[in-house]
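>>> With the sequence up front, the predicted model follows.
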Amino acid sequence: MAGREDGGTVDGTSVPAASAVPAAALEAIGAGAYLVDEKGCIVAVNARAEQLLGRPAGELIGHDAHDLLHRSPQGETLPRTQCAMRRAFHAGRPAQADEDYFAHADGSLLPISWMITPYGTGDAQPGTLVVFHTPESRWDAGPPPEQTARPLSELQRLALLAETTAQLTSTLDVDEALRRLVGLVVPRLADWAVVDLITERDEVWRAVVVHAEGGELVPHEDLQGPMPPVPEESPMPLSRALRGVASTLTGPRTYRGTPDSGIAVEQRRLFDATGMHSAAIAPIRSTRAVLGALTLGRGENPAPFAPDDLPLIEDMARRAGFALDNARLYQRQRKVAETMQNHLLPQMPGVPGLEMTVRYLPAPDASQVGGDWYDAFPLADASTALAIGDVVGHDLEAAAGMAQVRNMLRAYAWSQHEPPSRIVERLDEAIQHITDVTMATMIFARIEAADAGHWRLSWTNAGHPPPLLISKDGLASYLTDGHGILLGAHVDTPRPDATALLAPGSTLVLYTDGLIEGPGHSLDTGLRQLRRHAAALAHRPLTSFTDQLLRRVRPADNNDDDVALLALRVPES
């Protein structure tokens, strides 16, 4: 497929990214296909469309599809008000036409049939898929079968497969993938959809039983849950599918005899409870393993499944298998990364006379591990070291670099009785020579008790967002002194130190840039927002203060970066 993964311009016009549309989603279609964005501009096109239109992708992508292609039977530009495709496009609904015309690159008129369907799920930009063919390019499968044997036309089937690929490959969450799969097949193909999954411990779990009722998809949780093990030799349809042997058409009569396994008992219960008179069962498998089985059943629909229905259901189940396998691998990676991150981030020490709490929020779309970190540890002179930092990157390599920086900082801070600036200078020089860390920001500070219930904070800032100090009365200000260049800049400039007194009842917040940076607003806006909410929450207990601050400033649905936060409070006397 020809398309753009990162956006760009065509003839000076901005072209949105098409990364939400996997190449396989268009190339798997046996007809011409292209994708348009919410403005109607082409953002991706398959090779078959290039061939039929006589135009390379570069002459299609970025242009308004209607203006470039759609013509009247006389070869004139079709007015937009007379275009059924455009009306359906703006209404966001599927549509099709058996007779229409596109402009070929050589100036001739190209008779076509077309179908469009909207899609765009999760974070993907909304789009519309257009599938078309010419009378000469109609499917190699021969003449279409009778409508009674195949309710969906060939064009509808290919569009459904393309939509299946697009929707299932745009999520890495197993539950969401199953929800989308069910939405694609019910009620379009069946009244009932059942998904049995094989877990990583080789146990079978009936994960989905859904019925179409009054235009809604209703889950039947009473029919879901654990299933008996897969029998090795059973010829029964579900058992064969769960072994990856074959797809099968079946019905309640198949399970009326003496059951040969516990799964056969559960299948009889399923048919009795649902009233399905016909079902098609296909394995869900990836290239590595059998992941489960998809069962589509008909109860209210009087037409039984026919053998010609199996290839479509098998194809959808196969695409579901690839998507579920990818989602499982991703979730396994996230779990490993999350465990690693939890072990890398330290436990906070208890400091008499101070309250302290920490939080770490991983970016939801990353690998659940990154370069953001916090630290606090006692020093030999009875003071306490505080640190917050961010190593460039959002992956395991960044986490490994973070661990190196943190451990080296601890060693220097403990062994060298020097101001924070000198400790960070030593650290900067060392990481350039003995680590793979390219750049990092950090604040390194010491805090120790002073007179009259105050605490003295001394720090140096290596290119990091400034600490925020909030008084007990809600006066909030950033500590902008002591600011120097980030680590890894290779600039031989002395680093500054700064000092401040923390009064009883005051709260100090150290944080990483993920708390104040975000889509849709500037860094200054993020800083103002943090200061405003911190001031409003100053009266809260420290744990509540921290949780509410994160919830208000960095809501979960707007978190595209890691966030590390360390907050401490000087108790009132």
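Yep, it's here.

>>> From now on I want contacts and neighbour counts done on CA atoms only, so please keep to that.
Noted.

>>> Now do the strands in the stretch 101-250 of the chain.
109-119, 127-133, 192-198, 204-213, 216-219, 225-227, 248-250 (DSSP state E, counting those that start in this stretch).

>>> CSV please, covering those and showing distance to S477 and mean neighbour count.
Listed next are the strands of the stretch 101-250 of the chain as CSV, based on distance: least, Cα to Cα, whole Å; neighbours: other Cα atoms under 10 Å:
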stretch, distance to S477, mean neighbour count
strand 109-119, 47, 21
strand 127-133, 45, 25
strand 192-198, 54, 25
strand 204-213, 52, 20
strand 216-219, 52, 15
strand 225-227, 55, 15
strand 248-250, 69, 20
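
>>> Select, out of these, the one closest to Q333.
Counting by Cα to Cα, Q333 lies closest to strand 192-198 out of the strands of the stretch 101-250 of the chain; the figure is 19.0 Å.

>>> Same list (the strands of the stretch 101-250 of the chain) but as TSV, adding distance to D173.
Output for the strands of the stretch 101-250 of the chain, formatted as TSV (distance: least, Cα to Cα, whole Å):
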stretch	distance to D173
strand 109-119	18
strand 127-133	21
strand 192-198	14
strand 204-213	14
strand 216-219	19
strand 225-227	19
strand 248-250	28
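
>>> Got another one to weigh against that:
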Amino acid sequence: MTPRWTGHRQKEEPGNAGADGVPEADFARAVLRDLGAGVLTLDPSGRITSVNPWAEHLLGRSAREMTGQDAHDLLHRYADGSRVPRERCTMRDPPYRAPAREGSEEYLQRADGTTVPIIWATTPLTWNGRRAGLVVVFHDFSLHRSAAEDAAARTAALETLTGQLHLVAEISTVLIPTEGTSGTIRRLLQLLVPELGQWAAVDVCPRRQDVLERVAVRSSDHPHRARQLRGPITSLPEPARAAVKRLAGGDHPVRLTADTLLHDAEDPFAATHRVLFERLGGHTAVAVPLRTRARSYGILTVGRCGDAPAHTDAEMALLADIGRRVGLVMDNARLYHEQQNVAETMQRQLLTPLPQVDHVRMAARYWPAESAMAVGGDWYDAFLLSDGVMALVIGDVVGHDLKAAAHMAEVRNMLRALAWDHQEPPSLIMHRLDEAVTNTSDAPMATVVFARVEGPEGGPWQLHWVNAGHPPPLLITRDGGTRFLEGGHGPLIGMSATLHLGLDWPDAREELPPESMLLLYTDGMVESRTRPIDLGMAELRHHAGVLARRLKGWSVDEFCDELLARMAPRGDDVALLALRLPAAGVGAPGDTAPPPPDQSAYSPADPDRAAPGSRMQEPEVLDPTHDDAE
């Protein structure tokens, strides 16, 4: 039913009609009836003189009930329904004080006692040139206010979500394993405090079940106290061990409260977390597991202090997600170290212990590529041949991984077997190796220097060698003179036989002066992305000469270490083999000088392995009269 206009009516004058013949008074009433807003007219004293249908609808009151009533006393209220003092009424200003006013922070009371927020405007009424009252026009603002509040809530939620996404993005960047796990955890806590709490701690569960290691603690209010809390938490009682195991192995975070932990000694987390509340303060905390599906690593705890509210469910879910991410980082670090240990053990098994023969001394070093798992295709070798001659090998198989190391072992063992079985010049040994690698192995091409150190004990000595595409050996004399041994060059192993080129390796010979040093190395020593090989070889020659002049009393091991420190190779595998000859006549028949100290402990090979060709100690013969009971 269409609401009807009620209130005082003016008498219609004859002939006073609109352009379409409708009386102006009827037209005005139709406008007020269909305006879609509440309209009240007030006399100069503030009493209601007319009410339109929309006002009746919005206020739940009839025009008859409202007409003649004081509008302020009847309708104007605060949001809670209490009366607004008359002197504070913003809609009741006398007509002569303000031509028009508007606002949106007022409430009118419905007939049922509830209040409705309104948007309102007042305009003075003029009749026959005099101020005759006031018109109040108002709308129900509740729908608009709900929409605005909802939009504000959505905006706030979006801002919160955006902040959390930024935090997760920063945390994901921090958790990229570019450093040790302990450093990563410390950087993580820098992001969590004070963003998600005023303090945070990470506890790691080692293999011992009665120990918890607090590896990192951070507090925005008490940084010095936080640092003092790091360290092992030992002798955990059985309830604490069970609680930690249950939390670390579960999927859900746990809420902790200071009231419980500080006053209930029986609480299972009191043994592990009470000290955090005692030293760092706070009222609540959330403990989340650091784990993967297969393994548990520890607990992350984030605490709230002061006026900060307890963590919401959304914040707990965020912390749980962070805990899973940290668990993955710790799992990856564990796997990396396990693989590194396996790779290092494998490499040390593949590398050869060095024989120390008479007064000749050797040293070797191996540095894996920075991007590899401590293994690669570079190798060195030194062993006594069946004719008593010392054989030296330096080589490099393509690759920087376990596959390259496996191929290296194939090539190394083939060369060692061929050199032992055939007392032939190095050129023929290299030809046999090329044929064997090509026809019996899937190893890629390799570069190799194979050399024999020939000569009687006490000297003179001669180097007899061939070079299959490898950087040339460096000869360093006693006075620091240096020279690359460029002879003996031929194709890479795996090239001539594969391509049926029929190429050969020419034998080369060079006299080795007494007290000189021979240096065999792989290309990683002299070449990198930032250093071309020509420049690297020039630097190697310079540093080796300088060290030979300065380090007269140094061992060959100390020489290798200092040379590596000066060259600082980067990016590729590096194998280094150095041989130092004694002075002329030292070690010859009749010489009584003792040999230099054994330096085999410096070899990068596994210390439990014996050098190839070394003779085993004769077993001790037991005295049959010896009494075992003694």
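Perfect, I can see it now. Everything numeric in this text was worked out from a predicted model, so none of it was measured.

>>> TM-score for this pair?
The TM-score (TM-score structural alignment, normalised by the length of structure 1) is 0.68; 426 aligned residues with a Cα RMSD of 3.0 Å.

>>> Mind checking the strands of the stretch 101-250 of structure 1 for the one nearest to Q267 of structure 1?
Among the strands of the stretch 101-250 of structure 1, strand 225-227 comes nearest to Q267 of structure 1, with 10.0 Å by Cα to Cα.

>>> Can you tell me what sits against the closest one?
Here strand 225-227 of structure 1 makes contact (Cα atoms under 8 Å, 6 or more residues apart in numbering) with E203, V204, W205, R206, A207, G262, I263, E266.

>>> now the helices for the stretch 451-600 of structure 2?
All helices of the stretch 451-600 of structure 2, identified by DSSP state H, counting those that start in this stretch, fall at 496-499, 533-550, 556-567.

>>> ditto for the stretch 51-200 of structure 1
65-69, 84-91, 154-168, 174-185.

>>> still on that earlier bit, nearest to W414 of structure 1, of the strands of the stretch 101-250 of structure 1?
Smallest distance to W414 of structure 1 across the strands of the stretch 101-250 of structure 1 (Cα to Cα): 51.8 Å, for strand 192-198.

>>> which helices and strands sit right next to the closest one?
The contact analysis (3 or more Cα pairs under 8 Å, 6 or more residues apart in numbering; DSSP states H and E) places strand 192-198 of structure 1 against strand 204-213, strand 290-298.

>>> can you put those in a markdown table and add distance to S383 of structure 1?
Supplementary listing: those in a markdown table, determined by distance: least, Cα to Cα, whole Å:
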| stretch | distance to S383 of structure 1 |
| --- | --- |
| strand 204-213 | 55 |
| strand 290-298 | 56 |
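
>>> ok, for the aligned partner of R218 of structure 2 in structure 1, nearest residue in space, not its chain neighbours?
R218 of structure 2 maps onto H211 of structure 1 when the alignment is built from TM-score structural alignment. Counting by Cα to Cα, 6 or more residues apart in numbering, H211 of structure 1 lies nearest to W192, which is 4.6 Å off, once chain neighbours are set aside.

>>> any idea how far the one you found lies from G482 of structure 1?
66 Å (Cα to Cα, to the nearest Å).

>>> cool, and T128 of structure 1?
Distance from T128 of structure 1 to G482 of structure 1, by Cα to Cα: 53 Å.
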